[in-house]
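>>> pasting a predicted model and its sequence here:
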Amino acid sequence: MNEINKTLYIPLYGKAKVSKMGIILNDKTAETIWDENAVSLGRKSKSKWLAYFMAMRARVFDDWVRHMLSENSDAIVIHIGCGLDSRVSRIGPVNTMWYDMDFPEVITERKKFYAETAHYRMLSGNAADPMWLTQIPAGEAAVIVMEGVSMYLAPKELAGLFEMLEERFPSLCLLMDVYTGLGANLTRFKNPIHEVGVTKAYGIDDPAVPLGTSGIRYVREHSMTPSELVAELKGFEGFFFKTLFAGKFAKKLYRLYEYQYGY
């Protein structure tokens, strides 16, 4: 497994840890996978503060997907860079066609824990080469999740992906987290991704940058640390987390952007 793929164990650990605590995110699948297949992670990767953040970010993405499906009942869901995430199980849309995509070696590992069904498929591909999208029938409305992916794509690669998405789907909504330019620069000095060998990250300061020549438009920014979720952390932990991850400085490093096309 290459250096980027190893990063999938960082959010898996965080979600499992927080789920066991009974706060923020209910993810029994993450608990089971981690308990049975734990890998060695560095101290920063196993920080409880990072675990809280990973679980909170996942919950925000989950809630957004639920909301978009409530408004677009015929849409398909595409999770780009799914890793070992169990979002399809956490949300559980019975009749929604759901596609999880990641590197071939990640999908091979994922298939040890998840089974395809008539409404669920796992696709091998690389977000930097959007030809994998041809495995999905064109012409459907799409709800697209990109969690922890954009920072590994060069600007031209990200723009190419957006252009291909527009070409394939008559309407879409997309949510993705990004590093800012400052956030990407600071990863050179202190970031848990270094503990699994990742050394290059990209930042976005203008949310219009990923759009390239596509007609996809930027809609709004979302909070990855909503106050109602932060409130589930009590006492000093709540205060410290809010200061570290939900304050003004955190926003200078990391953002969450929504895009739409055809709506």
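Received the coordinates, thanks.

>>> going forward, measure contacts and count neighbours with C-alpha atoms only.
Noted.

>>> ok, Cys173 - contacts?
By C-alpha atoms under 8 Å, 6 or more residues apart in numbering, the residues touching Cys173 are 68, 142-144, 258-261.

>>> do that again at 6 Å, thanks
Each residue near Cys173 by C-alpha atoms under 6 Å, 6 or more residues apart in numbering is listed here: 143, 259-260.

>>> who's in contact with the lengthiest helix in the chain?
As assigned by DSSP state H, the longest helix anywhere in the chain is helix 48-71. Helix 48-71 has contacts (C-alpha under 6 Å, 6+ apart) with 11, 14-15, 25, 224.

>>> give the buried residues for it.
By neighbour count with 16 or more other C-alpha atoms under 10 Å, helix 48-71 contains the buried residues 48-62, 64-65, 68-69.

>>> stretch 241-258 too?
241-242, 245-246, 251, 253-258.

>>> which one of those residues is nearest Leu133?
Nearest to Leu133, judged by C-alpha to C-alpha, of the buried residues of stretch 241-258 is Glu258 at 20.1 Å.

>>> for the closest residue to Thr187 other than its chain neighbours, grab the count of nearby residues.
In this structure, Thr187 finds its nearest non-sequential neighbour in Ala201, 7.3 Å apart by C-alpha to C-alpha, 6 or more residues apart in numbering. Using other C-alpha atoms under 10 Å, Ala201 has 20 other residues around it.

>>> put this next to the previous one:
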Amino acid sequence: MVPIRLTEARETLLVTLYGRALDARAAHPVLGDTMAAEAVDAIDFDFRRTHLTPRTAPTVAVRAKFLDGWVREFLREHDGEATVLHLGAGLDSRVWRIDPGPGVTWFDVDFPEVIEIRRALFPERPGYRMIGVSVTDDDWLAQIPTGRPTLAIAEGLSMYLTEEQGLTLLRRITDRFNGGTTIAFDAFNRLAIRTQRTNPAVRMSGATLHWSVDHPRELVRDVPGLRLRDAVDALTAPGAEQLPRGTRVVSSLLRPFPAVRHMSRYLRYER
């Protein structure tokens, strides 16, 4: 069994891993990430602490599937010749779900202790590299080659950063890479940050959420060179019909209220 010694925000990766595993074991999975189920079986951790159930697991799987779609779209747009930076990769097996061709160089980036667990759980593959570093560190981007289309993708990361950390990271990416760069991530608004204790990942880990993005176009102002391509409400995005029934009912009742409608969004920017 692979031991787990993580704290605070880093432990939240176990919640999303378990959500994907529960989905994979469902009769009709949303994502079907069998590697997540295998990883859960190999980890020495009491996943009952996550408070996730087969009924609520689609919340995790739907988000992952949507962002997978943006990764596939980016690779199609660039004929499978690109670099992918998976920021705050956690224990996500996205690179195997996408299964990019030989023209793609893929980097999974996360804290050293997370990468250590990844190495114990997941195999190597051609064109794939793991970098053990905080995404907010100054110099790790120097390891990434330039001169080709680059996608930076992050799931469940932005809200754990401070606003300063988030904006600095976006500026570093846009400064490092020229045209042909896409940055895609999910973000919470101020209401989601204020009600964070309703989030099972936050409750389990004791982590704190910080950064809210209420107006996606403000990042265009704050990060020179960015252009907003998409801002999609998670509650009405393609695939949202597979969210838990309770979530769908509540969201339909509260959808007229913008603060609720925009609590969680998928954002895609281009450079």
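Structure's in. What do you need? Owing to the predicted nature of the structure, the values given are computational and were not obtained by experimental measurement.

>>> hang on, the earlier thing: which of the buried residues of stretch 241-258 of the first structure fall within strands?
254-258 (DSSP state E).

>>> got a markdown table for these, with distance to Asn95 of the first structure too?
Listed next are these as a markdown table, based on distance: C-alpha to C-alpha, whole Å:
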| residue | distance to Asn95 of the first structure |
| --- | --- |
| Tyr254 | 34 |
| Arg255 | 32 |
| Leu256 | 28 |
| Tyr257 | 27 |
| Glu258 | 24 |
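
>>> mind picking the two most distant members of the residues you listed?
Most distant of those, by C-alpha to C-alpha, are Tyr254 and Glu258, 13.8 Å apart.

>>> the stretch 101-250 of the first structure: strands as residue ranges?
Using DSSP state E, counting those that start in this stretch, the strands of the stretch 101-250 of the first structure run over residues 120-124, 141-146, 171-179, 217-221.

>>> what lines up against Leu85 of the second structure once you look at the first structure?
In the first structure, the residue matched to Leu85 of the second structure (TM-score structural alignment) is Ile78.

>>> and that match, how far is that from Asp27 of the first structure?
20 Å (C-alpha to C-alpha, to the nearest Å).

>>> could you do Arg87 of the first structure as well?
As defined by C-alpha to C-alpha, Arg87 of the first structure lies at a distance of 9 Å from Asp27 of the first structure.

>>> so between those two, which is more surrounded?
Comparing Arg87 of the first structure with Asp27 by other C-alpha under 10 Å, the one with more neighbours is Asp27, at 22 against 19.

>>> can you find the partner of the more buried one in the second structure?
The equivalent of Asp27 of the first structure in the second structure is Asp33 (alignment by TM-score structural alignment).

>>> do the same with Ile107 of the first structure
Under TM-score structural alignment, Ile107 of the first structure pairs with Ile115 in the second structure.

>>> what number of residues lie near its match?
20.

>>> next helix or strand past the longest helix of the first structure?
strand 76-80 (DSSP states H and E).

>>> distance between that following strand and the chain's centre?
11 Å (C-alpha atoms, centre = their mean, to the nearest Å).

>>> next, the angle strand 141-146 makes with it.
Taking axes from the mean of the first three to the mean of the last three C-alpha atoms, to 10 degrees, one finds strand 76-80 of the first structure and strand 141-146 inclined to each other by 20 degrees.

>>> what comes into contact with strand 76-80 of the first structure?
Residues contacting strand 76-80 of the first structure (C-alpha under 6 Å, 6+ apart): 96-101, 142-146.
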